[in-house]
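Chemist: need a structure here:
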Amino acid sequence: MPNLPDPLPWPEAVAPDTTAFARQAILNLNRTIFGFELFDRSLAQGTHTSASDAALLFNVLSHAECEVLMQRKIIFINCTHDTLASGHLELVPPERVVLELPPLDAPQRDDVETHLMALTDIRRRGFRLAFDQSVLTEPHLSWRPLASFIKIDISHASESELSAWVQMARQNPKARLIAEKVETEAQFAMAQDLGFTLFQGYWFAKPILLSGKTVRPAQAAIIQLINLVRQQASTAQIEDVLKRDPTLSFNLLRFINSAGFGLKHEITSFRHAVMMLGLKKLFRWAALLLTTSQGAGTSPAVANLAVVRGRLMELLAADSLTPEECDNAFVVGVFSMLDTLLGMPLAQAIEAIALPDTVVDALLHKQGLLAPYLELTVACENADDAMFAKASATLKLSSQQVNWAHLQALSWTETLVD
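Modeler: Model (predicted):
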């Protein structure tokens, strides 16, 4: 992981009409990230126009930070039918974008064939189209051959209903099926069995509370290291933990000898590595390592999301809290998904770790100094407009400030060494 600079100041280019966005991962069968769906966070009262679609696309694809964020990833964006004819899409590369289009309301259904011409034209220009399951029924069947993706909401449908949807969707063999609103492991397994190949939903982002699992040895060593650092233990005590876990010590030496540190000579001594880092940076490194050392069956996207949470909370707190509390904000973010990552209830996961009261209050009780920052961070992920408005107002942060911090957090996370 490189030694990254301090966060950039709010840029002058961030104007009042800057688009703020949230993202949600779309995962493949291996639970690695296939693409991201973007949600416009700057819309007032849910307003959605061709101009707002264009602003979101243009801002995302023109930000240097987003180029890092979206590299080799496909972007899914909801848009209006008016967007297709607006000319704004000339600004964006079609190979990067999937346009998600809504069905027509009942009064507009006579226009299905009229819109078909625009949809055909946009496909001819290289854009891929995504529709929900309404494309499988009358009166939208004429759109089905144009679908590259068909998103099916599995949250309230029975297995027999979903099976029927899948059979209808297979009449267009070129369209990939996305199971949307996957909220449990059972739903994920069912969707796999039915033939879905892409998945999206809170189960991949929200903690899953499981019990009866033990912490793997590598994770236990990391927790022991974190406790020693919090207790300001001696270098000899910390070195002893590193010596007893080859994976842990290897990761530390790889980290400190990375190009980001710019050291003239390679460090091969654990003691020297600990002294070079100092306790504060060692704690930060161990927290990141614990977050990314997820157990078997846990999606890499969850670890990625946890690190984004930590960095975003730290950046949001930078102008209001002390450096120590900014560090604590980072810890709240990365540890907020320990239950999913370690496979145990959150209270049990953090019981073994010596943490400040403000961290515990935010994680377990959703209260205290850091709780609003966690609430705002989760709102950014889930496109929860009400929570976003409430938390940002509580913290006196504008959507532009949150947007800029989110961009930096996403970019920073993408640069971390695997």
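
Chemist: make it CA atoms for all contacts and neighbour counts henceforth
Modeler: Will do.

Chemist: Report the central residue of the protein.
Modeler: For the chain, the residue lying nearest the average C-alpha position, counting by CA atoms, centre = their mean, turns out to be Leu305 (4.2 Å).

Chemist: sec struct for that residue, please.
Modeler: Here Leu305 takes the helix state, with states given by DSSP: H, G, I helix; E, B strand; the rest coil.

Chemist: structure for this one too, so we can compare:
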Amino acid sequence: MSNAVLITREPVINKQYKITANRLIVHAATVARAVEGLQGLADVWPATHPVFISLYRLVPTPDLLEWKAPANAMVEIPSQAIAHPLTLSLIPRLQEAGISVNLTWYQPDTVVPPNVPWRFVIIDAKRQPLPADPPGLAIAWGLADVPEFRDAIAQGYDGASGWFFLRGVKTDGKLAPSHAQIVRLLSLVRRNAEVKEIENVLKQDVALSYKLLRYINSAGFGLMCEIQSFRHAVTILGYEKLHKWLSVLLISASRDPSAPALMQTAIARGRFMEKIGSAFFEKGELDNLFITGAFSMLHLLLGASLRSALEEMHLPPPIYDALVSGDGVYAPFLKLARALESFDEKQLATLADELHITPDEVNRAHLEALAFADSLQFG
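Modeler: Predicted coordinates:
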């Protein structure tokens, strides 16, 4: 895969802990190869939020102009490359094409070209304090955990990029009452209980019914008609699909400040596994792949240990094995989903190669999953 193009990502989080942009890191041998990889993804491009494009270790050159960039794309210009003649010639041409530019790894002594309206400025916060007057909205990078994010916002940063919100969330090991109610619903649906019995549980919490119907009717689900009630949902979708959407409801029940970003990441993992696994499993198992990815962050979202939360749900063994012990037929697909959340393209390439999945298949499933997760509008 030496000439392959692979895309990993990290999210951009605002002060309210919501993902408001997706930062895509394009791993390619040349800018021309990066363009080839990006060109084939227009039909699955995530359009809800801005998308930062990082060429990673490559110097941005005018070759990038061969890419027909979507309207929400923003090209990152590393400060280390800003004096390079090819990069200097690229910046005004990006502006002429209406493509926004971000400045990465900014430092107080960075000499920037005049009259460039930088949208965002990414700063390595672990190496230096926030500069007095950055030329755009300041985004912290390199934060270790949630407490460091709080400190960065207090210092004056407008947000942060990275996976810091996966660390520093405290749990007490017990399910909250609202979570336990949804777990009860999941168990009822799993054993195909009578619709009336399930409706009686839903009636005890009108908000749950509302959220469930909102997710089912979201644009990402693509139904041809609007679902009006739980009974209607059973008729249209069946119990297996309802189990999937109750799973979405469970991971969206967290009240932790970091929950919006965690939820979106969990859904992106699940959707990716569902998409990439479609060539390996029967259609009836794809919802299980989705649930595996979505539940991989359950301990962070619910504030309970993963094992205790899963034991109450009586999930199929392949889901339980992948989540608790990292074994079984779903485990390689979960590892692949997690590898997208890294700068390590070699590990991603190795995992994909072991499954005989092409880089293009990985990239397409990745972006489709992002678009789907964005469409649910958590928080």
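
Chemist: re earlier: measure the residue nearest to the centre of the first structure to Ala85 of the first structure for me?
Modeler: The gap separating Leu305 of the first structure from Ala85 of the first structure is 35 Å, by CA to CA, to the nearest Å.

Chemist: Kindly report the same for Trp165 of the first structure.
Modeler: Taking CA to CA as the criterion, Trp165 of the first structure is separated from Ala85 of the first structure by 30 Å.

Chemist: repeat for Glu325 of the first structure
Modeler: Distance of Glu325 of the first structure to Ala85 of the first structure, given as CA to CA: 49 Å.

Chemist: Show me which of those two is the more surrounded one.
Modeler: Neighbours were tallied for Glu325 of the first structure and for Ala85 using other CA atoms under 10 Å; the higher tally belongs to Glu325 (19 against 15).

Chemist: which SS state does that one fall under?
Modeler: Of the three states, Glu325 of the first structure takes helix according to three-state DSSP.

Chemist: Contact partners for it?
Modeler: Ala317 (CA atoms under 8 Å, 6 or more residues apart in numbering).

Chemist: quick revisit: map the residue nearest to the centre of the first structure across to the second structure for me.
Modeler: Here Leu305 of the first structure is matched to Thr265 in the second structure, going by TM-score structural alignment.

Chemist: which non-adjacent residue is nearest that match?
Modeler: Ala373 (7.5 Å; CA to CA, 6 or more residues apart in numbering).

Chemist: Also Leu340 of the second structure?
Modeler: Of all residues not flanking Leu340 of the second structure in the chain, Thr8 sits nearest, at 4.6 Å (CA to CA, 6+ apart).

Chemist: Could you look up the SS state of the counterpart of Gly35 of the first structure in the second structure?
Modeler: Superposed on the second structure with TM-score structural alignment, Gly35 of the first structure falls opposite Ala21. Reduced to three states with three-state DSSP, the structure at Ala21 of the second structure is strand.

Chemist: what about Ala21 of the second structure, distance to Ala369 of the second structure?
Modeler: Look at Ala21 of the second structure and Ala369 of the second structure: by CA to CA, they are 14 Å apart.

Chemist: For Gly284 of the second structure, grab the count of nearby residues.
Modeler: Taking other CA under 10 Å as the neighbour definition, Gly284 of the second structure ends up with a count of 10.

Chemist: If you could redo that for Thr358 of the second structure, that was the one I meant.
Modeler: A total of 15 residues lie near Thr358 of the second structure under the criterion other CA under 10 Å.

Chemist: Skipping its backbone neighbours, what lies nearest it in space?
Modeler: Taking CA to CA, 6+ apart as the measure, Thr358 of the second structure lies nearest to Ala352, with 6.8 Å between them; neighbours along the chain are not counted.

Chemist: Per the alignment, name the residue of the first structure opposite that neighbour.
Modeler: Under the alignment defined by TM-score structural alignment, Ala352 of the second structure corresponds to Ser392 in the first structure.

Chemist: Whatever helix or strand its match lives in packs against which elements?
Modeler: The secondary structure element spanning Ser392 of the first structure is helix 385-395 (assigned by DSSP states H and E). If contacts are counted by 3 or more CA pairs under 8 Å, 6 or more residues apart in numbering; DSSP states H and E, helix 385-395 of the first structure sits against helix 371-382.

Chemist: In three-state terms, label Pro60 of the second structure for me.
Modeler: Classification of Pro60 of the second structure by three-state DSSP places it in coil.

Chemist: Give me the neighbour count for it.
Modeler: With neighbours defined by other CA under 10 Å, the count for Pro60 of the second structure comes to 25.

Chemist: which SS class is the residue nearest to Pro257 of the second structure when sequence neighbours are not counted?
Modeler: What sits nearest to Pro257 of the second structure in space, not counting adjacent residues and going by CA to CA, 6+ apart, is Tyr17, at 6.5 Å. Following three-state DSSP, the label given to Tyr17 of the second structure is coil.

Chemist: Check the gap between Ala118 of the first structure and Lys181 of the first structure for me.
Modeler: Using CA to CA, Ala118 of the first structure is found at 29 Å from Lys181 of the first structure.

Chemist: likewise Asn78 of the first structure?
Modeler: Counting by CA to CA, the separation of Asn78 of the first structure from Lys181 of the first structure is 16 Å.
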